[in-house]
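In: A structural model of the following input is requested.
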Amino acid sequence: MDQRIARLLNRTEIVDCMARYTRGVDRHDVELMRSTFWPDAEIAYTNIFHGGLEDFLAWANPHHDAAYRNHQHHTTTHAIRIKGDVAVAEHYCLVMLQRHSGETLLSSGRYLQQFERRDPEGTGAEWRIAVREYMPEMSFALAGRNAGEGLTPERLAALYDSADGGTSDDPARWAPVPPSGPSRQDSSDVSYRFPLGRRAERALWQA
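Out: Next up, the predicted model:
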């Protein structure tokens, strides 16, 4: 039983590490991204990038900014093998990338990674990524746009204050953003707010 509990705890920490990574890359939070890798990590994305952690951190956000105006990374199907302080994991990945033109790419692939549990500071062992190899598999080009694109705070307020959320022919009616504002690729995103608070406390028109 102790071994089974230990395995579940280790697995949870590894999956949590990947959740921190995807949040970090989508919010352009360099420190959060850094917290998921060991300083001597080797990171490879086919022939696009191959290098160490600091070079990767310097490359990743400018690479996304140059090609895309919005993106989301999703990791699923975590297959993890753990032996002692080393784990090998395969994480399926779905990525939505919206070009500056508005075209949206939906791609899939896998992260093949070696995690290692270390305690370099003597403050408690933790799992981080030591080796990453990204394996792309499929990609599709789609028409798409951001939720609530082009809405001003005033128009957003009117949509939420109206009885039906907007007229049927209003393009903003399609998935309007919450009153607390659109997704942002930095720490001004509402997900950084703690505690989250009630909706009225986050409304743009009451800010």
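In: all contacts plus neighbour counts: C-alpha atoms, from now on.
Out: OK.
In: and the longest helix seen in the chain, which residues are buried?
Out: Longest helix of the chain, by residue count under DSSP state H: helix 2-26. Using 16 or more other Cα atoms under 10 Å as the test for burial, helix 2-26 gives 7, 10-11, 14-15, 17-18, 20-26.
In: and the furthest pair within those?
Out: Across the buried residues of helix 2-26, the longest distance by Cα to Cα is 29.0 Å; it joins R7 and D26.
In: please give me the structure for this one as well, since I'd like to look at both together:
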Amino acid sequence: MDEQLERRLRELLDKQEITEIIYKNARAVDRRDAPLMSTGFHPDATDDHGMFQGKASDFVPWVMEVLSTMEMTQHVVGNVLIRLDGDQATSESYFIAHHLIKAENGAGIWLGAAEDAADQFMVAGGRYLDRFEKQDGEWRIVHRHAVFDWNTEMDSTEKWDRDALDTWVFGKPAPHDASYQLLPTED
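Out: Below is the predicted model:
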């Protein structure tokens, strides 16, 4: 194999590994899987989500607590752009994050709505600006900065009677979600 092709293949593999980390982080958030989220960060990594700024090792339990107030979330990640520079990389990835926040879990307080608010549906769009490093042959995030571009909030219109739809499979936190049978977190 010629040198240029070998370099291009290495870049492709590095970008794929970085992309997988970005996707696994979204899965970890939506499945409330703290151990999986932790695998995406180097031990000394930092995170800036606006309302949280600090060490990623402190961010993981903090965000899990925030997620415990939500019935369900779904983060859709796309437009992943990655620039490699040796064992360092930067990336920008777009996200659209859906959140169902039950009234009894403080939807009104969390979203700034009235104290007696109904269940709330909040959608936010933004981007993750990540810095990665390859240490000991493994890519991980060294800093994540969440940039928020827009959001919308409304009363939830979900009408599914989940108890009556007993043949349907609904998303659940890890490890009880159906996806963990198909795609375990261990690689």
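In: superposing both, give me the TM-score.
Out: For this chain pair, the superposition-based TM-score is 0.82 by TM-score structural alignment, normalised by the length of the second structure; 165 aligned residues with a Cα RMSD of 1.9 Å.
In: spatially nearest residue to the most centrally placed residue in the second structure, not counting backbone neighbours?
Out: Taking Cα atoms, centre = their mean, the centroid of the second structure lies closest to A26, which sits 2.6 Å from it. Using Cα to Cα, 6 or more residues apart in numbering and skipping residues adjacent in sequence, the residue nearest A26 of the second structure is H75, 5.8 Å away.
In: mind listing what the counterpart of the residue nearest to the centre of the second structure in the first structure touches?
Out: Matched to the first structure by TM-score structural alignment, A26 of the second structure sits across from T22. Residues in contact with T22 of the first structure, defined by Cα atoms under 8 Å, 6 or more residues apart in numbering, are 72-75.
In: of these, keep whichever come out buried.
Out: 73-75.
In: D119 is in contact with A103 of the second structure, correct?
Out: Yes - counting by Cα atoms under 8 Å, A103 of the second structure does reach D119; the two are 4.5 Å apart.
In: so what's F37 of the first structure up against?
Out: Per Cα under 8 Å, 6+ apart, neighbours of F37 of the first structure: 53, 128-130.
In: sorry, back to before: aligned partner of the residue nearest to A26 of the second structure in the first structure?
Out: Using TM-score structural alignment, H75 of the second structure pairs with H73 in the first structure.
In: thought that match was touching M96?
Out: Yes - using Cα under 8 Å, H73 of the first structure is in contact with M96, at 6.7 Å.
In: which stretches in the first structure count as helices?
Out: Under DSSP H, the first structure gives helices at 2-26, 30-34, 53-67, 153-161, 199-202.
In: out of those helices, flag the one nearest I43 of the first structure.
Out: Smallest distance to I43 of the first structure across the helices of the first structure (Cα to Cα): 7.0 Å, for helix 53-67.
In: gap between the match of A26 of the second structure and L32 of the first structure?
Out: 9 Å (Cα to Cα, to the nearest Å).
In: which residue, other than its chain neighbours, is closest to T19 of the second structure?
Out: That would be V80: by Cα to Cα, 6+ apart, it lies 7.2 Å from T19 of the second structure.
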